[in-house]
Structure formats: structure tokens, C-alpha cells
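Participant: Fold the stuff below for me.
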Amino acid sequence: MLKENEQPYIGRWWHREGDRIVCDLCPRACHVKPGQRAYCFVREGSEDGMVLTTYGRSSGFCIDPIEKKPLNHWYPGTPVLS
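Facilitator: Predicted coordinates for the structure are as follows:
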């Protein structure tokens, strides 16, 4: 849900079918009504179309061993936030 002072960011790759909005981004092709979220929880139906609920925010954090990153020669054996 968007906070009161946040402006919704209208996404792309969607179309209307009757009273529902259809997401064209992935093969699931979610059919949502205004106020309902898609299966991914990133897109939500609104009166204006399909809005992105995570636009401008980080959607995931992970702490990995530094050896998984191209920084493995720099401080080996330490964790890195990615």
C-alpha cells in the first residue's frame, strides 16, 4: 500500500479487460481489480492502471560471503551486503 504522501508510479505492460487490469509482464498474466495486488506483490491495480508498489525502494537484501562477488580479493572471508 502506498503511504498518503507518496505518488503512485504507473507501470508499463498492462491492459484493461472490463473491470480488471491484466499484467502483461510475466506469463502468469494476473487479472487484478483496483486495490488488489498481483501474485508478485510488486504490482497493484488502481483506478489509473497498474502501479508499482516497490518503485524507488529496495526489494531485497542479502548477506553473502565476499567470495561470491567480484570483490573476493578484497578482505577475503568477510560478509558483504548485496
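
Participant: rest of the way, CA atoms for contacts and neighbours
Facilitator: Noted.

Participant: Test my guess that residue 44 contacts residue 52.
Facilitator: Yes. With contact defined as C-alpha atoms under 8 Å, residue 44 reaches residue 52; the gap is 6.4 Å.

Participant: What is the strand or helix carrying residue 22 packed up against?
Facilitator: For residue 22, the host element (DSSP states H and E) is strand 20-23. Using 3 or more C-alpha pairs under 8 Å, 6 or more residues apart in numbering; DSSP states H and E, the elements in contact with strand 20-23 are strand 14-17, strand 31-32, strand 49-52.

Participant: compare with the first, here's sequence two:
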Amino acid sequence: MPTLILEIHDLDDAIIDVITMEGGNPARAFHYLEENETPFPVKLWREGYRGRTFLGDIRRDDRGVWHIQDRQVEAEVDDA
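Facilitator: As a prediction, this is how the structure comes out:
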């Protein structure tokens, strides 16, 4: 079964906590972050039998909606 890994970073990008969750649905991370009122940047990974895959940075927008942002998509938007 896949595992989700949440790396919680401080504002200087140092890892301050690592949370692991069983299951492959990345939306489970939103519930955890909401329950724990996490104010810091979070990097989301999925680990399975093929290794660890970066899914993206989790951000909350001004309306309070959680998003997983892939860095590659952000780079393409910046280039436009």
C-alpha cells in the first residue's frame, strides 16, 4: 500500500516535521493540515514499491482552499 509523506518546512525551508500516512489519496493530507492548523509550507510525497515520488507543494489560497502545486507547472506559468 502506498504511503503519503508530508514534509513540514519552516520559512527558511528547513524540515521541522515529517508525517507519514497510509494510503495513496493525496487529499488525505488536506484533512491532516486542516485539523492541525499547519501554518508552514508542506511538501507532499508518495512512497510505494517503486520508490518516492514528489507530488507537489501544498498551499492554501486566500479563500481557504487547499491546492497541490506541481513545481513544473509553476515554472511553465512563470515562463509565459
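
Participant: Could you get me the TM-score between them?
Facilitator: The TM-score (TM-score structural alignment, normalised by the length of the second structure) is 0.28; 41 aligned residues with a C-alpha RMSD of 3.7 Å.

Participant: still on that earlier bit, of residue 44 and residue 52 of the first structure, who's got more company?
Facilitator: Legend: neighbour count by other C-alpha atoms under 10 Å for residue 44 of the first structure and residue 52, higher for residue 44 (24 against 20).

Participant: Secondary structure element holding the more buried one?
Facilitator: Assigned by DSSP H and E, residue 44 of the first structure falls in strand 43-46.

Participant: and that strand, what other elements does it pack with?
Facilitator: The contact analysis (3+ C-alpha pairs under 8 Å, 6+ apart) places strand 43-46 of the first structure against strand 49-52.

Participant: and the next element down the chain from the strand it packs on?
Facilitator: strand 63-65.

Participant: Give the other helices and strands that that following strand contacts.
Facilitator: For strand 63-65 of the first structure, the helices and strands in contact under the criterion 3+ C-alpha pairs under 8 Å, 6+ apart are strand 79-81.

Participant: Great, nothing more from me.
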